[in-house]
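[1] turn this into a structure:
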Amino acid sequence: MVPTLNAIRHSRRHLARWMRPQRRPVAWTFRPARAWIRYQPLGCIGIIAPWNYPLYLALAPLVDALAAGNRALIKPSEYTPRLAELLARVIGRAFAAEEVAVVTGGPDVAAAFASLPFDHLLFTGSTAIGRRVMAAAAANLTPVTLELGGKSPVIVGPDYGVRSAARSIAFGKFFNAGQTCVAPDYVLAPTHMVRPLAVALLREAQRAYPTVADNPDYTAMITERHHARLVAAIEAARAAGAEVLAHEDAGAAGLRKIGPTIVLAPPAGSLLMQEEIFGPVLPILPYDTIEAAIATVNAGDRPLALYCLTHDAALREAVLARTLSGGVTLNGTLLHVTQDGLPFGGVGPSGIGAYHGRAGFERFSHARGIFQPGRFNGLELVRPPYGFVARRIARLLIGR
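    I've put the predicted structure just below:
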């Protein structure tokens, strides 16, 4: 709720400035003249929201769409039916149906929704479903913004305190039981720090969540299938020889809950290292040099987020200069997402395009270029029939 309200306040505070026409320079060959950009609404924006943050990820893009002057149609996830119904009622009371509306239903409705000829379509969800959404939108040449996911790494510098690192990583990883698109997916730590960090992470998780099964602050997996997938991944890593540290709690499994789990050096080919985890399971990998850590990140798809924990300016610059991710939080996790002054989006398989604040206003606007020549336009002299004046002007323009 708080990030949504902040997004509204931010847009209301800055919208008048965003809307102003922006002057652009005019080449001397076209002067006297004026050139400027005018931002205009695209029309109707489609928003397909996910289940993990169903309110924020429906309303944050709506704020940007409305700020740009558009209408919008929202499709919440079928996994959050009560929130979807509530959102439909609240939106229905606040807006006319032709301004903003909510469509509810299952996967068939979502597929039909993605096939509508929107002026822009924003989807938040998995990379696999994002490909389908993009294919459906392509039939209408509908431009898309895809907020997907991926394996967001944490690189811990050798200078960074173990307790401080554990506190930041545990906050980002175990919030919502890891069901966050920008949650840390794996950690790269200096070899000598791996075990102390794993122990500190488990201790921090136990402090934040003393119990799992009966703890209302600790989230369950969204479905039985998702729960079973992660349980199988943990057991596969253990069977392959990886060490597993877990905050176990009797009765948690029956409630689709998995306690915070740390896996030390799972095999590179395991599910935990090949797919986005999207749950409270955190692999920790050792590295000997920062070059090796950067190489590990760059060997995978470009992630939605990257986290670098270090006070060493040279190490931090090496990571920022030699990796590419959708966004970055330094010496923390998750927090770049809630900054309305920063664009939020992925790159490559982690997403297409960005929104939030001014970036969202521009994403859902058409930047219309406008040119107005002065009363005298010298280039009009260069017109057929081409004579002496036209030749002299042409030589002047090409520098001969």
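[2] from here on, contacts and neighbour counts on C-alpha atoms
    Will do.
[3] can you give me the helices for this protein?
    Remark: helices assigned in the chain by DSSP state H are 2-19, 56-67, 81-94, 107-114, 127-138, 162-174, 194-208, 224-239, 271-274, 290-299, 313-322, 357-363, 388-398.
[4] I'd like those helices written out as TSV, with mean neighbour count added.
    Shown next, in TSV, are these (neighbours: other CA atoms under 10 Å):
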stretch	mean neighbour count
helix 2-19	15
helix 56-67	24
helix 81-94	15
helix 107-114	15
helix 127-138	17
helix 162-174	21
helix 194-208	19
helix 224-239	16
helix 271-274	18
helix 290-299	16
helix 313-322	14
helix 357-363	24
helix 388-398	12
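[5] second chain to compare with the first, below:
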Amino acid sequence: MGSGGEERGKGAGFDGAMAAELVAGLRRSFASGRTRSHEWRAAQLKGIVRMIDEKESAIMAALHEDLAKPQMESYLHEISLAKAACTFALKEMKRWMKPEKVPTSLTTFPSSAEIISEPLGVVLVISAWNYPFLLSIDPVIGALVAGNAVVLKPSEVAPATSYFFAKVLPEYIDNSCVKIVEGSIPETTALLEQKWDKIFYTGNGKVGRIVMAAAAKHLTPVALELGGKCPALVDSSVDVKVAAKRIAVGKWGCNNGQACIAPDYILTTKSFAPTLVDAMKRTLEKFYGKDPLESADLSRIVNSNHFKRLMSLLDDENVSGTIVYGGQRDEQHLKIAPTLLLDVPHDSSIMKEEIFGPFLPIVTFDEVEDCIDFINSKSKPLAAYLFTKDRKIEDQFVKNVSAGGILVNDVALHLANPHLPFGGVGESGIGAYHGKFSFDAFSHKKAVLSRGFGGEAPARYPPYTPQKQRILRGLINGSIIALVLAILGFPRD
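    The predicted model follows:
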């Protein structure tokens, strides 16, 4: 647990018995009722904001140690978004917490009805390594806004950021209701054996299935933020210079492609492909220089295992000949240059697996409609991108492409809008969060109907007569005329 002292990146022998004790303690804290008040929830968020302000340099140092992440990326893509999530929730939380009054029906007259958002209880957040600060703290923020007790399991693949949470976060929040567990597979397994009120997992589909199977044993609801191969369709009507810059920063400016919402491949027409490739080449050289391996603005690959995985994709004999730009690598420093590939075979591993790295295949077809058909032949992605000035193509794309989210004429920015849900569909995920969607993800919507002792309807009680049946049919059908006729004894036509 992150209350201090254990070896960095280790769970200090954390096992099933310790996990059970941890959850039991959190359940006692939750049962005390203190997480339910607006004041407690606001205090936790203000503590996180204070932590971000006071420890910004330490957060950046951890991110650089884990991923060699440039300071600009650390601030824009992680620190600022986490702080914005807190400030937005602090502004809106009272409104979210208010019971929602809803209409009643003639059947329950006289009555009042409302929906109450109540915290689920004790929840588990398992986060990812590629945005290890944001993807850890953002779901925790949602859980706290909704009034839950939380266990955060940061990714062991980003040990510096994991250690930061374990060491620093307890100084700023109520650590009787929020716990951090470091470690790897044994610690995660011990946590998954417990009964939770919700599990929120960010990562890949393979582990997502393991999480879902473990949750099923206790009928625990899950939110799975996964990924997939996010396509970017580029139509010839675009401003190609702007499109190239936005695609490049959304691919390589997002952790050097190690992002679930980074474009995984580009689709365009055969006639437009040379123009697009030239624009992408010029943009990449402008961004990262003639020797991108020396660029301080390019994150490294997270570890040697992922480096070797990526190299196996690129060195496939059916793929290596399709490289039109880049391909340089430095195994010692885990750096790989931005790489463009043209018309990679559709059955190659690089086109079947999520790349999660700096390679960007460009796939060409005769017509835009063929590109859309290709997207729809694959699993539904977390995000789908379209670049076009043609409203007909935009309408066709939005209508026919199923994805967690769609962004037109840019990449990744939709996740920065707290009024939009962020999540996948199908194999790219279950559930959504951000803004009020985070509050809803960790809340139970409890239906409450309230009646007084007046307004009795004898027709609902036995013995059931034809007259009573007519009255009840009128009630159920919601027809005032039918009800009045039934009460007066007139037959229905």
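[6] okay if I get the helices of structure 1 as JSON lines plus distance to Leu148 of structure 1?
    Output for these, formatted as JSON lines (distance: least, CA to CA, whole Å):
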{"stretch": "helix 2-19", "distance to Leu148 of structure 1": "19"}
{"stretch": "helix 56-67", "distance to Leu148 of structure 1": "12"}
{"stretch": "helix 81-94", "distance to Leu148 of structure 1": "21"}
{"stretch": "helix 107-114", "distance to Leu148 of structure 1": "16"}
{"stretch": "helix 127-138", "distance to Leu148 of structure 1": "5"}
{"stretch": "helix 162-174", "distance to Leu148 of structure 1": "17"}
{"stretch": "helix 194-208", "distance to Leu148 of structure 1": "27"}
{"stretch": "helix 224-239", "distance to Leu148 of structure 1": "17"}
{"stretch": "helix 271-274", "distance to Leu148 of structure 1": "16"}
{"stretch": "helix 290-299", "distance to Leu148 of structure 1": "18"}
{"stretch": "helix 313-322", "distance to Leu148 of structure 1": "21"}
{"stretch": "helix 357-363", "distance to Leu148 of structure 1": "16"}
{"stretch": "helix 388-398", "distance to Leu148 of structure 1": "48"}
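[7] which residue in structure 1 aligns with Lys101 of structure 2?
    In structure 1, the residue paired with Lys101 of structure 2 according to TM-score structural alignment is Arg23.
[8] OK, contacts around the residue lying closest to its match once chain neighbours are set aside?
    Spatial nearest neighbour of Arg23 of structure 1, chain neighbours left out: Trp36 (4.3 Å); criterion: CA to CA, 6 or more residues apart in numbering. When contacts are counted by CA atoms under 8 Å, 6 or more residues apart in numbering, Trp36 of structure 1 touches Pro21, Gln22, Arg23, Arg24, Gly369, Ile370, Phe371.
[9] what about 6 Å?
    Gln22, Arg23, Arg24, Ile370 (CA atoms under 6 Å, 6 or more residues apart in numbering).
[10] that one pairs with which position in structure 2?
    By TM-score structural alignment, Trp36 of structure 1 lines up with Glu114.
[11] how far away is the closest residue to Asp343 of structure 2 other than its chain neighbours from Asp235 of structure 2?
    Among residues not flanking Asp343 of structure 2 along the chain, Val363 sits closest, at 4.9 Å (CA to CA, 6+ apart). Val363 of structure 2 sits 13 Å away from Asp235 of structure 2, going by CA to CA, to the nearest Å.
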